[in-house]
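**Q** 3D model of this:
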Amino acid sequence: MATTVVVTGLGTTSPLGGDVASTWEGALAGRSGVRPLENDWVERYELPVSFAGQLAVPAAEVLTRPETRRMDPSAQYAMVAAREAWADAGSPEVDGERLGVVVASGIGGVWTMLDAWDTIQAKGARRVMPLTVPMLMPNSPAAYVSLEVGARAGVHTPVSACASGAEAVAYGVEMIRSGRADIVVVGGTEAAIHPMPLASFAKMRALSTRNDDPAGASRPYDVTRDGFVMGEGSGVLVLESAEHAAARGARVYAEIAGVGLSSDAYDIAPPDPSGRGQELAMRAALRDADVSDRDVVHVNAHATSTPAGDGVEAAAMRRGLGGEADHVAVSATKSMTGHLLGGAGALETIFTVLAVRDRVAPPTINVTELEPGIDIDLVRGTPRPLPGGQIAALNNAFGFGGHNVALVVRSV
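**A** This next block holds a predicted model:
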């Protein structure tokens, strides 16, 4: 019999708030965390996009000055979220050899890398910071979190573009199921609101260019959507075997009941238009959780607001859930947070856990007219109550390169 894996701690820093409570309150209120960029480099480099989902609470207001100097922003965000999650779990006393960490990032320390290159060009190699490599490594956030909690069962960093955060959750589940750990701190982080990623995504025509309406720019499934909105932040969860959680009297939010992973083998950027890989991941997650499509009442969709991606996912959900899709409340929370890239899947897992716990699906904002052919029950404008009894929800996360992850969250 498979080990039951439960969630005992949550932490985040996001465009909606500096912690879980404020972020969840903002999501239920349908508030946008997207605003204009005030950086002088927007005009200096003539960026075609001048807005993003920036942190509501800067990390420098939470961490010490020495910490911010030694960590890339991606690690700073992860540390803020991890400390909240660990405290929320009761700061459990656990043998470090039974404690793991899996914190993902899609891009890693882009600020550190490009700042170091600027320093070399302007001032020479002697002026590069000695900690540059440890700061820019994609595994730096995970390593810092492992140092914080004393994890020795393993520290890992999945890098799978926008599926990274959800894949970290899946990896943590497997660490517990396999017996490697009793507790695993999992999540994702990203700090890529920098001229280079913004310019690059814009050149791909992947970003919305609604500079005159930043708060309304992320419009998943809307007929007028024109691209995703860059976001930043981190989401971290504490996963624990149900047996270990019960033994220490831990408060349990929900169960991570199933994980499903697949790959498209189609293209380096856009998803397979057939949606086969996404459907496969969803079906695998349901099978792993031993739940039927009739048990699913809610989906937190990947739904980035791109013309190429939203319709593919909607069709894959329709096939994966069959006729039951008519009764599944679908939320697209990137409409409020923007797209946190490697942090998105983790933050949206937190949203899914809270939706199951509180029996409420958060709204999708900015949708005025669904694109014709998108046949899903999208929660629009205001939150929607979810049923009583035992319920299950899906969280989808898909990334460049054809990475597909689906997670089943079940009530306890």
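
**Q** hey, let's count contacts and neighbours off CA atoms from now on
**A** OK.

**Q** so Ile176 sits in a strand?
**A** No: counting by DSSP: H, G, I helix; E, B strand; the rest coil, Ile176 is not part of a strand but helix.

**Q** Just want the most central residue of the chain.
**A** Compute the mean C-alpha point of the chain, and by CA atoms, centre = their mean the closest residue is Ala344, 2.1 Å away.

**Q** State the helix or strand in which that one lies.
**A** Per DSSP states H and E, Ala344 falls inside helix 344-358.

**Q** now that helix: how far from the chain's centre is it?
**A** Distance, stretch centre to chain centre, for helix 344-358: 9 Å (CA atoms, centre = their mean, to the nearest Å).

**Q** one more to line up against the first:
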Amino acid sequence: MNGPEIAVTGLGMVTPAGAGLDATWRRVCEGTSTAAATDPRLAGMPVDFCAAVTDLDISAVGRRTVYRLDRFVQLVLAAAHEALADAGLAAADWDSPRVGVVIGCGMGGVATWEKQHARLLEQGPQAVSPLLIPMLTPNMAAGEVALACGARGPSFVVSTACASGATAVSAARDLLAAGVCDIVVAGGTEAANTPLTVTGFANLGALSRRCADPAAASRPFDADRDGFVMAEAAAVLVLERADHASARGRRPRAMLAGCGSATDAHHPTAPHPEGRGARQAMRAALRDAGLTPGDVDHVNAHGTSTVLNDSVEAQVIGRVLPHGPYVTSTKGVLGHSLGATGAVEAALTVLSIQQSTVPPTANLENPDPALDLNLVTKTPARLPVRAALSNSFGFGGHNVVLAFRTP
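**A** I've put the predicted structure just below:
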């Protein structure tokens, strides 16, 4: 990578596995799904289950603040609070114009949108909240994090569908490498487990229809996979130049070694049949990181549990990394949190490096024989992880791959 080395010095996470980094890591290593039976919000919908955050701690947000925020912002504020504490950082300790915020989000405040639209139809214009616009616009994820932590450098939201969280991390790296910032709070968030959004994905044919057995619904790379499980989540990584972290005596959890991005230019929702963009992005990440394919010990796959995505991704991993690194998809446990998932999986990839552990892919009972991958199943794989890739792919043909390595 040209420019300064980039250190990951803090992590924060809120997922259906629990609020906080430890709860999520523990659950993904157990390999048990978080998808639950019928969600009351989805009653009567074609798919009536999801993976939801059930124990969000809003104390970090503040009860006087939380009422004016859509859930997607509440989640990312909680994750940012944990990440900054993990990095040992506080607003009093930094040069705030040199601190940036980049957050990925695919949908924005869809829960607010649906609720307020219903009010408009049922009760008239006077019933619509004056806070509607600041609650639903996606940019408020970055704006509210910057406000909460006093970051006065560049702040913005990126949207590349299900690659948004990874795109945010890549954009944050660019701010650091260009010398614009010393620290960037980067991540992704999504809270789209709403009737309209879930129905839209269901009618598109993207969601699993295992309504009678939600816990078994998300099964990446399994021969019996039939779609993904909707989820909500947020994850934040604190990134800083390695020399900046060293100067304040902070040892990195891992290094963000490289990033690769490419576009399929093929179809609005389907991946290129030969994985053209995904392959290009993986190779670009390796090149940017100065890694050879053989250096990669682990791939945290996008692995959505859809028939087409898993097939194409397996083909690409096999071609780019023919030596067979350990592959997992944590969506079997956490479901698919859309714009947040790239940041969630980036954080989990960092933990795999730090803990020398690759979590298993949940519900992988009958691996698809057409997919030639070294998949981790049942129990975690314990091994030194020198370097790892985190794959993220999104509607619109967006492909983003992040390369991490040991410090």
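
**Q** what's the TM between chain one and chain two?
**A** For this chain pair, the superposition-based TM-score is 0.97 by TM-score structural alignment, normalised by the length of structure 2; 404 aligned residues with a CA RMSD of 1.2 Å.

**Q** Ala166 of structure 1 versus the residue nearest to the centre of structure 1, what's the distance?
**A** 8 Å (CA to CA, to the nearest Å).

**Q** Need the residues touching each of those two.
**A** Counting by CA atoms under 8 Å, 6 or more residues apart in numbering, the residues touching both Ala344 of structure 1 and Ala166 are 188, 397.

**Q** What is the corresponding segment of structure 2 for the helix holding Ala344 of structure 1?
**A** Using TM-score structural alignment, helix 344-358 of structure 1 lines up with residues 341-355 of structure 2.

**Q** which other residues reach the matching stretch?
**A** 11, 13, 25, 162-169, 187-189, 233-237, 253-254, 300, 330, 357-359, 384-392, 402, 404-406.

**Q** distance of Arg294 of structure 1 from Ile391 of structure 1?
**A** On the measure of CA to CA, Arg294 of structure 1 and Ile391 of structure 1 end up 10 Å apart.

**Q** who has more neighbours, these two?
**A** Applying other CA atoms under 10 Å to Arg294 of structure 1 and Ile391 shows that Ile391 carries more neighbours, namely 20 against 15.

**Q** Surely that one is in contact with Ser411?
**A** Yes: the criterion here is CA atoms under 8 Å, and Ile391 of structure 1 meets it with Ser411 at 5.6 Å.

**Q** Tell me which stretches of structure 2 form helices.
**A** Here structure 2 has its helices, by DSSP state H, at 21-30, 63-66, 71-86, 110-123, 132-136, 140-149, 164-177, 195-204, 242-247, 276-289, 307-320, 331-334, 341-355.

**Q** tell me the average deviation of the fifth one from structure 1 after fitting.
**A** In this case it means helix 132-136 of structure 2. The superposed helix 132-136 of structure 2 is, by mean CA distance after the TM-score superposition for structure 1, a mean 0.8 Å from where its aligned residues fall in structure 1.

**Q** got it, and the last one?
**A** Between helix 341-355 of structure 2 and the corresponding residues of structure 1, superposition yields a mean separation of 0.3 Å, by mean CA distance after the TM-score superposition for structure 1.

**Q** again with the fourth one
**A** Using mean CA distance after the TM-score superposition for structure 1, helix 110-123 of structure 2 ends up 1.2 Å from its aligned counterpart in structure 1, as a mean over the superposed pairs.

**Q** for the second one, same thing?
**A** With the two structures superposed, helix 63-66 of structure 2 lies on average 2.5 Å from its match in structure 1, counting by mean CA distance after the TM-score superposition for structure 1.

**Q** Same question for that helix: list its buried residues.
**A** Of all the residues in helix 63-66 of structure 2, those buried under the rule 16 or more other CA atoms under 10 Å are Val66.

**Q** Now for Trp113 of structure 2, how many residues are close by?
**A** Other residues close to Trp113 of structure 2 by other CA under 10 Å number 17.

**Q** Does it touch Pro134 like I think?
**A** No: applying CA under 8 Å as the test, Trp113 of structure 2 and Pro134 come out as separate, 11.0 Å apart.

**Q** ok, the closest residue to Tyr266 of structure 1 other than its chain neighbours - contacts?
**A** Nearest non-adjacent residue to Tyr266 of structure 1, counting by CA to CA, 6 or more residues apart in numbering: Asp272, 5.6 Å away. Asp272 of structure 1 makes contacts with 264, 266, 312, 402, as judged by CA under 8 Å, 6+ apart.

**Q** Please apply the same query to Cys181 of structure 2.
**A** By CA under 8 Å, 6+ apart, the contact list for Cys181 of structure 2 reads 97-100, 153, 175.

**Q** With Thr38 of structure 2 instead?
**A** So Thr38 of structure 2 contacts 48-50, 211 (CA under 8 Å, 6+ apart).

**Q** Equivalent analysis for Leu204 of structure 2, please.
**A** For Leu204 of structure 2, no contacting residues are found, by CA under 8 Å, 6+ apart.

**Q** what does Asp39 of structure 2 give?
**A** Asp39 of structure 2 makes contacts with 48-50, as judged by CA under 8 Å, 6+ apart.

**Q** what do you get if the cut-off is 10 Å, keeping everything else the same?
**A** 45, 47-52, 193-194 (CA atoms under 10 Å, 6 or more residues apart in numbering).

**Q** thought Leu56 of structure 2 was touching Val73?
**A** No: taking contacts as CA atoms under 10 Å, Leu56 of structure 2 lies outside contact range of Val73: 11.9 Å.

**Q** between those two, what contacts are shared?
**A** Residues touching both Leu56 of structure 2 and Val73 (CA under 10 Å, 6+ apart): Ala79.
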